[in-house]
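Asks: dropping a prediction and its sequence here:
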Amino acid sequence: GIWELVLEFLMHPNHRLHETATCLINSYFSTSSKQLGLKESKSNQEFPLLLKPSRLFAVASSLCCQLEAHPAGPNYTPCNTIVENLVFSICGLYSFAKHNCDQKLHEYWSSLAALDHMLILKFLELLGAKKEKNVLICLGNENLEEDVASLLVVPLLKKLGDVVLQSPNLEQ
């Protein structure tokens, strides 16, 4: 559908396409949060399309990669829209993980559709999150201590930390 295409445009090398996709997603997030009042939901099926955790993860991962590809510097400052989208998506993921804190990672993973599996694995790879990707591959072990936040939030925060540390504007 259209939103899958918008997600693809977030990673497109053409600056105008990913800028337009970023604005569309920002508008969607703004409208959705007003309509839903950011209600928390236990079921993955209760979320509108782009507010599903796998989609939020894809959006946040794409935006982290945009920031990495175009670090803040004298010729580029990330627009507020990128920052707003990152904050919204990471907060949404954290809220979902916190709300489902008693759910084991293997239970969460088995509740997802195949498309969600592919999205999460694709973007974990994009983030360079090898440990988290390997955890998913080994999910037959129900005794894993990993939680949903360690899968969806931690890799994003690590990547953002790397991006900030590599920023030319970082005062040392």
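Replies: Everything's here; your move.
Asks: going forward, measure contacts between C-alpha atoms and count neighbours the same way
Replies: OK.
Asks: report the central residue of this protein.
Replies: The residue lying closest to the centre of the chain (CA atoms, centre = their mean) is Phe57, at 2.1 Å.
Asks: which of the three states applies to that residue?
Replies: Secondary structure, DSSP: H, G, I helix; E, B strand; the rest coil: Phe57 is helix.
Asks: do the one 4 residues further on as well
Replies: Following three-state DSSP, we place Ser61 in the helix state.
Asks: any idea how many residues pack against it?
Replies: Ser61 is flanked by 30 other residues according to other CA atoms under 10 Å.
Asks: ok, it touching Leu127?
Replies: Yes - if you go by CA atoms under 8 Å, Ser61 and Leu127 touch, sitting 6.6 Å apart.
Asks: now do the shared contacts for those two.
Replies: Overlap of the contact sets of Ser61 and Leu127 (by CA atoms under 8 Å, 6 or more residues apart in numbering) consists of Leu156.
Asks: one more to weigh against that first structure:
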Amino acid sequence: MVFKFLLHPHAWLRNKSCRLLNLYFEALAGRKRPECRTLVADSLLEKPSSLFMVAVSLCFQLKEQPTTGNIDVDLLTANIVFAVSSLHSLIGQFDQATHNRFWSSLGEDEQVVFLKAFEVLDAGKGRSTFLALTSGKRTENGDDDVRNVMIGSLLKRMGKIALDMESVQMRVMFNVYKSFASQLNQEECRLYAYKILLPLYKVCEGYTGKIITDELKQLAEEVRDSIRDKSLGNKMFVEVYSEIRNSLRTKRDKRKREEKLMAVVNPERNAKRKLRLASKNKANKKRRMTSMKLSRWACS
């Protein structure tokens, strides 16, 4: 019942269930022997479907966090890290779990839970993604690693939520990435490196399309450097970082070509696009000026 309340529309119930879940996670962590990342066999989260559903529900909570008020960032971060790292460990216990073998071995109850989880994670493509997995088809990126399909989807979704929303979500995301990556060896970290480093790259290099405070940018740089030095290694980090840079550059060039083509083919639509950009730039400039004035008043 507590797990279901993580998705409840009432914020009070979501917060209480999150605190109860944290107590449950702490109790599980205290009972784990000999490895602290191995779930106990008799826990309520012994099945990947249940653990994945909880992790997805916590992502939903991340999205629904208010931008103001008393927000327990550490609690939400700890819950997400425990759920994601435990899911990674649990899936890793399957001996060379291949893509088709894992999804085809699911029972009917587990399939129902996975389907709901994928729909919560991505309302638009969740159902089609799950049906593709269970039917033996490859995912969009052709990945056959079960951990990358599930955990990679979670990390990608968290990054998107953080970049689309406010500083609270971004701070939680950075802390989750840092803590989760610190529990992985180099090979495991490489599995998720692109999805983890992509939002960090956008924040550090100024590709978010919105104003990022110096505090958040500094935190992003610290997390990025920590992953490079402690988990991924310099050589592998440079490879992934370059891949991200080239990918974003390719997308940007493609977008510019499409904009030039639009100006010729559909000038009316292009004019509307320019008006939207002008309005957005004006709003951003106003926010920057307000921020500068507040900083001056604070210093005086």
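Replies: Nice, I can see it. Note that the structure is predicted; figures quoted are calculated from it, not measured.
Asks: related to what we said a few turns ago, gap between the residue nearest to the centre of structure 1 and Leu119 of structure 1?
Replies: Phe57 of structure 1 sits 8 Å away from Leu119 of structure 1, taking CA to CA, to the nearest Å as the criterion.
Asks: how about Ser27 of structure 1?
Replies: To Leu119 of structure 1, Ser27 of structure 1 is 22 Å away according to CA to CA.
Asks: for Trp3 of structure 1, same thing?
Replies: Counting by CA to CA - Trp3 of structure 1 and Leu119 of structure 1 are separated by 13 Å.
Asks: and if you look at Val6 of structure 1?
Replies: For Val6 of structure 1, the distance to Leu119 of structure 1 - CA to CA - is 14 Å.
Asks: please identify which of those two sits among more neighbours.
Replies: Between Val6 of structure 1 and Leu119, counted using other CA under 10 Å, the more crowded position is Val6 (19 against 15).
Asks: excluding chain neighbours, give the residue nearest to Lys195 of structure 2 in space.
Replies: Nearest residue to Lys195 of structure 2, sequence neighbours excluded (CA to CA, 6 or more residues apart in numbering): Lys156, at 5.5 Å.
Asks: how many residues are close by the aligned residue in structure 1 for that neighbour?
Replies: Following TM-score structural alignment, the counterpart assigned to Lys156 of structure 2 within structure 1 is Lys158. The number of residues packed near Lys158 of structure 1 is 14, by other CA under 10 Å.
Asks: what about Lys158 of structure 1, which SS state?
Replies: Assigned by three-state DSSP, the conformation of Lys158 of structure 1 is helix.
Asks: return the distance of it relative to His18 of structure 1.
Replies: 22 Å.
Asks: what does Ala58 of structure 1 give?
Replies: To His18 of structure 1, Ala58 of structure 1 is 14 Å away according to CA to CA.
Asks: looking at those two, which has the bigger crowd around it?
Replies: Set side by side, Ala58 of structure 1 and His18 show more neighbours around Ala58, with 26 against 21, by other CA under 10 Å.
Asks: map that one across to structure 2 for me.
Replies: That one, Ala58 of structure 1, aligns with Met53 by TM-score structural alignment.
Asks: its match against Leu115, yeah?
Replies: No - counting by CA under 8 Å, Met53 of structure 2 stays clear of Leu115, with 9.4 Å between them.
Asks: dump the residue contacts of the residue lying closest to Ala60 of structure 1 once chain neighbours are set aside.
Replies: Distances taken as CA to CA, 6+ apart place Leu86 nearest to Ala60 of structure 1, at 5.4 Å, with adjacent residues excluded. For Leu86 of structure 1, the contact set (CA under 8 Å, 6+ apart) comprises 59-60, 63-64.
Asks: in structure 2, what sits opposite Leu86 of structure 1 in the alignment?
Replies: Leu86 of structure 1 maps onto Ile80 in structure 2, by TM-score structural alignment.
Asks: cool, and Glu146 of structure 1?
Replies: Aligned counterpart of Glu146 of structure 1 in structure 2: Asp144 (TM-score structural alignment).
Asks: follow-up on the earlier one: what about the match of Leu86 of structure 1, distance to Met292 of structure 2?
Replies: From Ile80 of structure 2 over to Met292 of structure 2 the distance is 35 Å, taken as CA to CA.
Asks: same check on Thr67 of structure 2?
Replies: Taking CA to CA as the measure, Thr67 of structure 2 falls 21 Å from Met292 of structure 2.
Asks: distance from the helix or strand encompassing Leu76 of structure 2 to structure 1 after superposition?
Replies: Assigning secondary structure by DSSP states H and E places Leu76 of structure 2 in helix 73-92. When structure 1 is overlaid, helix 73-92 of structure 2 sits 1.4 Å from its aligned residues on average, using mean CA distance after the TM-score superposition for structure 1.
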